[in-house]
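Generate a structure from the sequence data that follows.
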Amino acid sequence: MLEIKYVFNCMELWGSFFAIVASIYLFIGKSAIQDQYKSLGRLELLAGIMLFFDSWAWYFDAVPGALNHSILLVSNYVSFICNALIPVLLAEYVILSVDEEKRSKRVIIIVSVIAVCAVLFLAFSQISGFVYTINPETNEYKRGLGFVIWTVLVLLEANVVFVYTFLKKESMDKKRFGAIVSFIVIPIIATAIQLFVYGISLSNIAIILVALVMFAQALEDNAKMIVEQRERISNQEKQLQDLRTRIAISQIKPHFLYNALNSIYVLCDKDTDKAKEMVNSLSEYLRANIASIDADKPIPFEKELEHTKVYLEIEKARFKDRFKVAYDIQVSDFEIPALTVQPIVENAVKHGLCKRNYGAPGTVTIATKEDDGFVKVIISDNGTGFDLDEYNSRVRSEGEHIGLMNVKKRLEIMENARMEIASSIGQGTTVEIFIPR
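Okay, the predicted model is just below:
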């Protein structure tokens, strides 16, 4: 008849193999819950190590021999240590399973302190055999009087984690909560039974089962998160395409086209060469605006600057000597979202310079320079300026300065890109765009 210890030995070896393979998968597998995957991987790895050494302890139990005795000493000691450390890693996994703003690391500190006490208690009892003994002649494992104390310490760790999990159940996924509770409660029940039943490793068998449950739940959770991410990315792409279309269309304003065409009409009789230049500039302007609809990635700054110059040529033909343009381009080897500079320049010309009622023509300046990990694009004018507080109160309704809001939205395509506005009534406006290197 097959001895019961060999049944447990085989079960624990297979459980160890599964747990270690699961941990490897969690460490190297791509996931949407990377921190949680790695935390569970550490937990599964420790469980696998514990099951592996405990299987050796079962296999060599009551098998005489000096080498076997050494194996039993090491196997039992490592298995007990792992038992004390598993609740610590479980606490880490629970913390990462809670919504970020509701997390508290206090529980892992408490559990770690109890675990240290348990490990020290086990270490000091090795000489006296207070927790367990291994007969050097027969290699038979036997519990000591301190086994109950040891078990109580480990159960205390598990109960602390259980209380924290229960208190935070509203801040974690319901299925995750169920899997974690099963990892705590089932081994606790098995350990409690094991206190009164000798010769059956119920707690470790329970850990095999709940480790499988935890792994399966993490896979399901990750698959769900990946699906949600794909849906979110798909929605973002649709929103971005819609945004690009709306911004491109908004830049082709009817009154601008009417005024440009009217200027061309007048020039046809007075200066046909100038009229041809303006027709060419207008066609280039419209082509660049329409092309921006499909520009899902940032474009070279030089291309955006060229589009801005085309716009300015049209406006200069219309407004004659109403404004001047200055350039201070110190750096140009970077990319920027399409229709970023031109709308700001248009805003400066239309709402700043062309509303001046005093003195010489105003000036719009386009400049770029390096600035501590960023390229700074600066568009400034000495026009009429505006009240920033009033502007901030009007942007939600997409009022007079919609062009600036559109630029801000386009900059959101690039990580860490931003725009800052400074303006004073009667003095002008400065818009700074920060593009990360």
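
Please count neighbours and contacts with C-alpha atoms only from this point.
Will do.

neighbours around residue 300, how many?
15 (other CA atoms under 10 Å).

where exactly do the strands run in the stretch 151-300 of the chain?
Secondary structure of the stretch 151-300 of the chain (DSSP state E, counting those that start in this stretch): strands at 299-300.

Which helix in this structure has the most residues?
Longest helix of the chain, by residue count under DSSP state H: helix 202-251.

by contact count, what packs against it?
helix 4-28, helix 34-60, helix 174-194, helix 272-291, helix 402-411 (3 or more CA pairs under 8 Å, 6 or more residues apart in numbering; DSSP states H and E).

hmm, 6 Å instead?
Here helix 202-251 touches helix 174-194, going by 3 or more CA pairs under 6 Å, 6 or more residues apart in numbering; DSSP states H and E.

one more, for comparison:
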Amino acid sequence: MNEKLNRTDFLILGVYFLVSFIIQGKNYIERDALFREYLIDFPIEIISVTSVIFLFTFWLIPKVVAQKKYVLFIVYGLLILIVIPGIDYTIGFWTGANDWSKFPKGIDFVLQTISLGTQQSAFPFALFLTKKFYEGQNDYLKIEKQQKENELKLLRSQIDPHFLFNNLNTLDALIDSDTNKAKEYINRLSLIYRYLIKTKDAEVMELAEEIQLAENYMFLIKTRFENDYDFKIEKPTSINDKFVPTGALQTLLENVVKHNKPRNGNAIKTIISIDENMLIVSNTKSNLKPENESFGTGLENLKMRYKFLSDKIVKIENTDTMFKISIPIINLVNEN
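This is a model prediction of the structure:
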């Protein structure tokens, strides 16, 4: 529950008191009330009701109920409903020029003040508490959304630290052996980093742009490992208006290289296929463990991002000869 007062809190109470006093004023006129009743009773009731509401809302509920001290809550609640409305009732008894011999005493006074307190405060307290509850829910949803955005940004920032190092080593070798290819390599590498910078805060990206990133990344892999890896992209359906998590394809291609080394001159074959609802990356397996064994953090990262972005899940098929991962295509129109 939102424990801060704002302008609309006073507005909702102000509207309530205005309507209440119009109704009470009509009753005062009908019974020809004394002028001091108008002058004193209304301000005292405002003080009494707002005091009860604020004590329950900002002290009793957050401090006592939150600590599950329910007996203490009942005791303090009854004391509030006896003392504050009791003062209001006593002043009202005086302003109405009533006979003090008829003033309730003992248990009658306690019951009278509790009844007065609940009658005066029940409806405005319900309005006020409902308003604060929904404000608190909205604040919670905003915080939850911001937390998800922060976690997504953190996940997006977790790029393989060896990526730049390995590519610089490859570039160094190309400069001496093949200048033209080195220039192309630099161009492709710069396009990748330009894309990463441009999309650093983007949660999802158009599939067409992700395909372009994948093509540039595959060029780097082919240049670095020559014929060790073979890539093919199949696009039997339109890729317009389709989205995937930013950098998802790069993550999947990184996974292929990390976990598979060619054996006996047989290249690792990777096919990227796209249908209406899924993007599928399947590759042959070498059954040779890489020198630097990975713990699958890239795929776990991608799965976590899907939990934030969609109710769809990543599907993995892993056999002795084939590894296949299917990631859902995000349709922003339908998702929202």
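
Quick TM-score on the pair, please.
In this superposition the chains share a TM-score of 0.58, using TM-score structural alignment, normalised by the length of structure 2; 237 aligned residues with a CA RMSD of 4.0 Å.

roughly how far out does the longest helix of structure 1 sit from the chain middle?
12 Å (CA atoms, centre = their mean, to the nearest Å).

and it with helix 402-411, angle?
Interaxial angle of helix 202-251 of structure 1 relative to helix 402-411 (axes from the mean of the first three to the mean of the last three CA atoms, to 10 degrees): 150 degrees.

Name the residues of stretch 110-123 of structure 2 that are buried.
Across stretch 110-123 of structure 2, burial judged by 16 or more other CA atoms under 10 Å covers 110-114, 116-117, 120-121.

before we move on, the earlier item: could you give the angle of the longest helix of structure 1 to helix 272-291?
Inter-element angle recorded for helix 202-251 of structure 1 and helix 272-291: 160 degrees (by the same axes, to 10 degrees).

tilt between helix 202-251 of structure 1 and helix 4-28?
Comparing the axes of helix 202-251 of structure 1 and helix 4-28 via the same axes, to 10 degrees yields an angle of 20 degrees.

from the buried residues of stretch 110-123 of structure 2, which is closest to residue 277 of structure 2?
Closest approach to residue 277 of structure 2 among the buried residues of stretch 110-123 of structure 2 (CA to CA): residue 121, at 55.9 Å.

State the helix or strand in which the nearest residue to that closest one once chain neighbours are set aside lies.
Distances taken as CA to CA, 6 or more residues apart in numbering put residue 49 closest to residue 121 of structure 2, at 5.5 Å, once the chain neighbours are dropped. Secondary structure assigned from DSSP states H and E places residue 49 of structure 2 in helix 35-55.

residue range for that helix in structure 1?
Mapped onto structure 1 using TM-score structural alignment, helix 35-55 of structure 2 spans no residues at all.

closest to residue 320 of structure 2 among the buried residues of stretch 110-123 of structure 2?
Using CA to CA, these come closest to residue 320 of structure 2 at residue 121, 71.5 Å.

From residue 127 of structure 2, how far off is the closest one?
Distance, residue 121 of structure 2 to residue 127 of structure 2, by CA to CA, to the nearest Å: 10 Å.

ok, now residue 304 of structure 2?
Following CA to CA, the distance that separates residue 304 of structure 2 from residue 127 of structure 2 is 40 Å.

Ok, residue 202 of structure 2 next?
41 Å.

Same check on residue 183 of structure 2?
Residue 183 of structure 2 is 70 Å from residue 127 of structure 2, by CA to CA.

cool, and residue 277 of structure 2?
Residue 277 of structure 2 is 47 Å from residue 127 of structure 2, by CA to CA.

Can you pull up the most central residue in structure 2?
Centroid check for structure 2 by CA atoms, centre = their mean gives residue 145 as the closest residue, at 2.0 Å.

Kindly state which residue of structure 1 is aligned to it.
Looking across to structure 1 (by TM-score structural alignment), residue 145 of structure 2 lines up with residue 233.

Contacts only, for residue 327 of structure 1.
When contacts are counted by CA atoms under 6 Å, 6 or more residues apart in numbering, residue 327 of structure 1 touches 365-367.

What distance do you get for the aligned partner of it in structure 2 to residue 167 of structure 2?
The equivalent of residue 327 of structure 1 in structure 2 is residue 233 (alignment by TM-score structural alignment). Here residue 233 of structure 2 is placed at a distance of 23 Å from residue 167 of structure 2 (CA to CA).

Ok, residue 327 of structure 2 next?
As judged by CA to CA, residue 327 of structure 2 and residue 167 of structure 2 stand 27 Å apart.

With neighbour numbers in mind, choose between these two.
Between residue 327 of structure 2 and residue 167, residue 327 has the larger neighbour count (other CA under 10 Å), namely 24 against 18.

hang on, the more buried one packs against residue 312?
No - using CA atoms under 6 Å, residue 327 of structure 2 is not in contact with residue 312, being 8.6 Å away.

where do the helices sit along the stretch 201-336 of structure 2?
207-225, 248-259, 297-309, 332-335 (DSSP state H, counting those that start in this stretch).

Next, the angle from the first one to helix 179-198.
Compare the direction of helix 207-225 of structure 2 with that of helix 179-198 by the same axes, to 10 degrees and you get 140 degrees.

what's the burial count for the residue mapped onto residue 192 of structure 2 from structure 1?
Matched by TM-score structural alignment, residue 192 of structure 2 corresponds to residue 285 in structure 1. Residue 285 of structure 1 is flanked by 21 other residues according to other CA under 10 Å.

how far away is residue 285 of structure 1 from residue 267 of structure 1?
For residue 285 of structure 1, the distance to residue 267 of structure 1 - CA to CA - is 19 Å.

which one is residue 379 of structure 1 nearest to, not counting chain neighbours?
Residue 379 of structure 1 sits nearest to residue 366 (CA to CA, 6+ apart), 4.8 Å away.

What does the one you found correspond to in structure 2?
Matched by TM-score structural alignment, residue 366 of structure 1 corresponds to residue 272 in structure 2.

Tell me who's in contact with its match.
Counting by CA under 6 Å, 6+ apart, the residues that residue 272 of structure 2 touches are 233, 280-281.

Distance to residue 11 of structure 2 added to the buried residues of stretch 110-123 of structure 2, as TSV?
What follows is the buried residues of stretch 110-123 of structure 2, written out as TSV (distance: CA to CA, whole Å):
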residue	distance to residue 11 of structure 2
110	32
111	31
112	30
113	27
114	26
116	24
117	22
120	18
121	16
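
Pull out the buried residues from stretch 175-185 of structure 1.
Of the residues in stretch 175-185 of structure 1, those buried (16+ other CA under 10 Å) are 176-177, 179-185.

Run the chain-centre distance for stretch 89-96 of structure 2.
That offset, for stretch 89-96 of structure 2, works out to 52 Å (CA atoms, centre = their mean).
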